[in-house]
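Colleague: What shape does this take:
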Amino acid sequence: MRALVQRVVKGSVWIEGEEIAAIGRGLVVLLGIKRGDTSAAARYLAEKVASLRIFSDEQGKLNLSVKDVGGEILVVSQFTLYGDCQRGRRPSFAAAAPPEEAEPLYRAFIAALREQGVPVAEGRFQAHMLVRIDNDGPVTLLLEGEQR
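Modeller: A predicted model of the protein is given here:
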């Protein structure tokens, strides 16, 4: 499981010209799920995201989490995070979990974030979306869902 985490001043998801989700200050998480991922990986990654200290404290140091600053999280499913471009010019998505495997883990990740006490908005699984991200910093990190 991979989460591309971006610190934002705001983020939103649009489908067919309609805004379906929006947040203010917080994190936009683009979530990729690979074949064989587990609910344990989803819980681990959600806890990591919610506790990630990437917001500035009074001294300007990255010492505060989204929970500490009262922020929100927008989660968007993105199987393309497991696109393999090493061969040829068209990505292979063979490592990405099929929808019937990925969707329950996507839902488990969101539930685990909510258990951390963070307000969560979400995109629509398997939909074509326009994702608007006002990255703050910019601060962008790639996290893996398995504890090392």
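Colleague: Going by C-alpha atoms from here, please, whenever you check contacts or count neighbours.
Modeller: OK.
Colleague: how about the residue nearest the centre of the chain, secondary structure?
Modeller: The centroid of the chain falls nearest to residue 29 when counting by C-alpha atoms, centre = their mean (2.0 Å). Recorded secondary structure, residue 29: strand (DSSP: H, G, I helix; E, B strand; the rest coil).
Colleague: Report the contact partners of residue 97.
Modeller: By C-alpha atoms under 8 Å, 6 or more residues apart in numbering, the contact set of residue 97 is 33-37, 79.
Colleague: just the helices in the protein please.
Modeller: Assigned by DSSP state H, the chain shows helices spanning 39-51, 99-115.
Colleague: Can you tell me which of those helices is most buried?
Modeller: helix 39-51 (a mean of 20; mean count of other C-alpha atoms under 10 Å).
Colleague: that older thread, do you know how far the residue nearest to the centre of the chain is from residue 140?
Modeller: Using C-alpha to C-alpha, to the nearest Å, residue 29 is found at 10 Å from residue 140.
Colleague: structure for this one too, so we can compare:
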Amino acid sequence: MRIVVQRVRRATVTIEGVVHGTIAQGMVVLLGIRHGDTGTDLQWLAEKAVNLRIFADQQGKMNRSLADIDGEMLIVSQFTLYGDCRKGRRPGFSAAAPPEIAEPLYRQFIEEVQKMGIRVATGIFQAAMEVDLINDGPVTLLLDSEKQF
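Modeller: Presented below is the predicted three-dimensional model:
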């Protein structure tokens, strides 16, 4: 399982011209699920994201977490995080989990974050979405449950 974390001042996801979710200060999480991912993977990533110290403290150092600042999280499914671009010019997505496996794990990830007291907004699984955000910093991090990076 992989996530891209972006620290944001605010973010909105729009589907077919209708705002589906919006957050104030916090983070946008793009979530990619691969074959073989489990509840253990998503629990580790959810805990890691919520507790990442990427928000400024009184001295301006990244020393506070999403939980510390009472921030919000926008979670969007993103199978393209498992796009393989090593050959040819069109990415291959064979490592990405099929929808019937990925969607329950996506929903479980959302629940895990909510259990930690974080307000969550989401997109719609498999929908074509537009994500608007004001990236703060910018701060963008990559996390992988297999700890590949």
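Colleague: Got a TM-score for the two of them?
Modeller: After superposition, the two chains reach a TM-score (TM-score structural alignment, normalised by the length of structure 1) of 0.98; 148 aligned residues with a C-alpha RMSD of 1.0 Å.
Colleague: re earlier: between residue 29 and residue 140 of structure 1, which contacts overlap?
Modeller: Taking C-alpha under 8 Å, 6+ apart as the contact rule, the neighbours common to residue 29 of structure 1 and residue 140 are 4-6.
Colleague: which ones among those are found in strands?
Modeller: 4-6 (DSSP state E).
Colleague: Contact partners for the residue nearest to the centre of structure 1?
Modeller: 3-6, 73-76.
Colleague: circling back to that earlier point, as JSON lines, the contacts of residue 97 of structure 1 with neighbour count would be great.
Modeller: Formatted as JSON lines, the contacts of residue 97 of structure 1 follow (neighbours: other C-alpha atoms under 10 Å):
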{"residue": "33", "neighbour count": "29"}
{"residue": "34", "neighbour count": "20"}
{"residue": "35", "neighbour count": "14"}
{"residue": "36", "neighbour count": "11"}
{"residue": "37", "neighbour count": "17"}
{"residue": "79", "neighbour count": "22"}
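Colleague: Any chance of those residues in a markdown table with distance to residue 134 of structure 1 as columns?
Modeller: Output for the contacts of residue 97 of structure 1, formatted as a markdown table (distance: C-alpha to C-alpha, whole Å):
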| residue | distance to residue 134 of structure 1 |
| --- | --- |
| 33 | 24 |
| 34 | 27 |
| 35 | 31 |
| 36 | 32 |
| 37 | 30 |
| 79 | 21 |
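Colleague: Report the two members of those residues separated by the largest distance.
Modeller: 36 and 79 (13.8 Å; C-alpha to C-alpha).
Colleague: which residues touch stretch 79-95 of structure 2?
Modeller: Residues outside stretch 79-95 of structure 2 that contact it (C-alpha under 8 Å, 6+ apart): 2-3, 31-35, 96-97.
Colleague: That stretch spans what distance, first to last residue?
Modeller: 9 Å.
Colleague: quick one: it to chain centroid distance?
Modeller: How far stretch 79-95 of structure 2 lies from its chain's middle: 19 Å, per C-alpha atoms, centre = their mean, to the nearest Å.
Colleague: tell me the strands in structure 2, going along the chain?
Modeller: Under DSSP E, structure 2 gives strands at 2-15, 18-23, 26-32, 55-56, 62-64, 72-77, 119-122, 130-144.
Colleague: Residues contacting the fourth one, please?
Modeller: Contacts to strand 55-56 of structure 2, defined as C-alpha under 8 Å, 6+ apart, come from residues 7, 61-66, 69.
Colleague: Now the buried members of those.
Modeller: Neighbour counting by 16 or more other C-alpha atoms under 10 Å classes 7, 64-66 among the contacts of strand 55-56 of structure 2 as buried.
Colleague: Tell me which two in the residues you listed are the farthest apart.
Modeller: Among these, 7 and 64 lie farthest apart (C-alpha to C-alpha), at 11.9 Å.
Colleague: Need the residues touching each of the two.
Modeller: Joint contacts of residue 7 of structure 2 and residue 64 (C-alpha under 8 Å, 6+ apart) are 54-55.
Colleague: Can you name the residues that contact residue 113 of structure 2?
Modeller: Neighbouring residues of residue 113 of structure 2 by C-alpha under 8 Å, 6+ apart: 46-47, 50, 120.
Colleague: now it: how far from residue 3 of structure 2?
Modeller: 13 Å.
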